[in-house]
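Participant: Provide a 3D model corresponding to the input given below.
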Amino acid sequence: MEASTSTSLVFPPLWKRFGAYVIDLYFIFMLAYVLIVILPESIADKLRLVIFALALLYEPICNTTLGYTFGAFIFKFRVKDAANPAQKLPFRRALIRFVVKVVLGWISFLTIHSDTMRRAIHDRVANSVVIAK
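Facilitator: Have a look, this model is predicted:
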């Protein structure tokens, strides 16, 4: 069952958020692999650092520009600014959110059920909220 607040925002359950996380990891690895395999070796060698940087910045860039990653798109939710859920998250905060998420891993998701807006630790640190579309 999905929870909502008095402002009628709907927050996705833990299984959807974790599912999107797994899809995004798979997507990033597959994209990097395909780029390295498709590109000629001489070009791939020169672009490995660029491909690695894009893979690392995939989530913050997607959340800032689109408001969602590929996994979030599949599960139909968006990452928004908690203070103003109509707005996307600024890049600096999206980057902070991502770093905390990477450092804490799945542990960050343990706080979702103790928060009325179902925010994980990385959401609280970045003042973000995940809203079902």
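Participant: make it CA atoms for all contacts and neighbour counts henceforth
Facilitator: Noted.
Participant: what distance do you get for the spatially most central residue of the chain to Ser4?
Facilitator: Most central in the chain under Cα atoms, centre = their mean is Glu59, positioned 4.9 Å from the mean C-alpha point. According to Cα to Cα, to the nearest Å, Glu59 stands 25 Å off from Ser4.
Participant: please identify the helix or strand for the residue nearest to the centre of the chain.
Facilitator: helix 41-65 (DSSP states H and E).
Participant: go through that helix and flag the buried ones.
Facilitator: Neighbour-count burial for helix 41-65, counted by 16 or more other Cα atoms under 10 Å, picks out 44, 51, 55, 58-64.
Participant: to compare against the first, here's the next sequence to fold:
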Amino acid sequence: MDKNVLNEHTTNFPSLLRRCQANFIDRIITYAIMAVLLYLASEVDNDNWPLKISAILMALSYEPLMVSFLCRTIGQRITGITVVSLTVDQKISLLNSFTRFGLGMILGWISFLAIHSNNERRALNDLVTDTVLVI
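Facilitator: Below is the predicted model:
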């Protein structure tokens, strides 16, 4: 791990509980965005499935976009978590953010199994994308 990147941040790493709290808040926000976009898509054309799929994809883009541009989601901000890249001294790239999110979605709770096996409490999706969550 590149300690220089972490020197700018506190070296406290969030617990599993704190990560779950942030994740819960972000899921509520994602589902609310999805509900609004699907409602609007239905109002435009109820039989237009590509429009509905686009609405779902836009809602699912909430977390990767927030992490890439602001280094945290609303849930992470409320719980005091910031996502940091270990390989570069800057924000996480959009591609890396989508990869991190996608792996987290695919692996689900399995991703969290690695949290207690490393000092930085990094989940599997963090290990793959060279990211770490800090407080």
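Participant: on that earlier part again, ok, the residue nearest to the centre of the first structure - contacts?
Facilitator: 69, 94, 98 (Cα atoms under 8 Å, 6 or more residues apart in numbering).
Participant: could you list every residue that touches the residue of the second structure sitting at the aligned position of the second one?
Facilitator: For Ala94 of the first structure, the aligned position in the second structure is Ser97, judged by TM-score structural alignment. The neighbourhood of Ser97 of the second structure, defined by Cα under 8 Å, 6+ apart, consists of 64-65, 67-68.
Participant: so which helix or strand takes in Ser97 of the second structure?
Facilitator: Applying DSSP H and E, one finds Ser97 of the second structure within helix 94-107.
Participant: now the element after that helix, going C-ward?
Facilitator: Using DSSP H and E, the next helix or strand after helix 94-107 of the second structure towards the C-terminus is helix 124-129.
Participant: what's that next one aligned against in the first structure?
Facilitator: Counting by TM-score structural alignment, helix 124-129 of the second structure corresponds to 121-126 in the first structure.
Participant: so Ser6 of the first structure, which of the three states?
Facilitator: Counting by DSSP: H, G, I helix; E, B strand; the rest coil, the backbone at Ser6 of the first structure sits in coil.
Participant: ok so, going back, of the contacts of Glu59 of the first structure, closest to Phe75 of the first structure?
Facilitator: If you rank those by distance to Phe75 of the first structure using Cα to Cα, Thr69 comes first, at 9.9 Å.
Participant: could I get the buried residues of helix 41-65 of the first structure as CSV with distance to Leu9 of the first structure?
Facilitator: Output for the buried residues of helix 41-65 of the first structure, formatted as CSV (distance: Cα to Cα, whole Å):
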residue, distance to Leu9 of the first structure
Ala44, 44
Ile51, 36
Ala55, 31
Tyr58, 26
Glu59, 23
Pro60, 23
Ile61, 24
Cys62, 22
Asn63, 18
Thr64, 20
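Participant: mean distance, the helix holding Ser97 of the second structure to its aligned residues in the first structure?
Facilitator: Its aligned residues in the first structure lie a mean 1.1 Å from helix 94-107 of the second structure after superposition (mean Cα distance after the TM-score superposition for the first structure).
Participant: quick check, Val83 of the second structure in a strand?
Facilitator: Yes. Under three-state DSSP, Val83 of the second structure falls within a strand.
Participant: now check the first structure for the residue matching it.
Facilitator: So Val83 of the second structure corresponds to Val79, using TM-score structural alignment.
Participant: from Ile36 of the first structure, how far out is its match?
Facilitator: Using Cα to Cα, Val79 of the first structure is found at 30 Å from Ile36 of the first structure.
Participant: which one of those two is surrounded by more residues?
Facilitator: Using other Cα atoms under 10 Å, the more surrounded residue of Val79 of the first structure and Ile36 is Val79, with 25 against 17.
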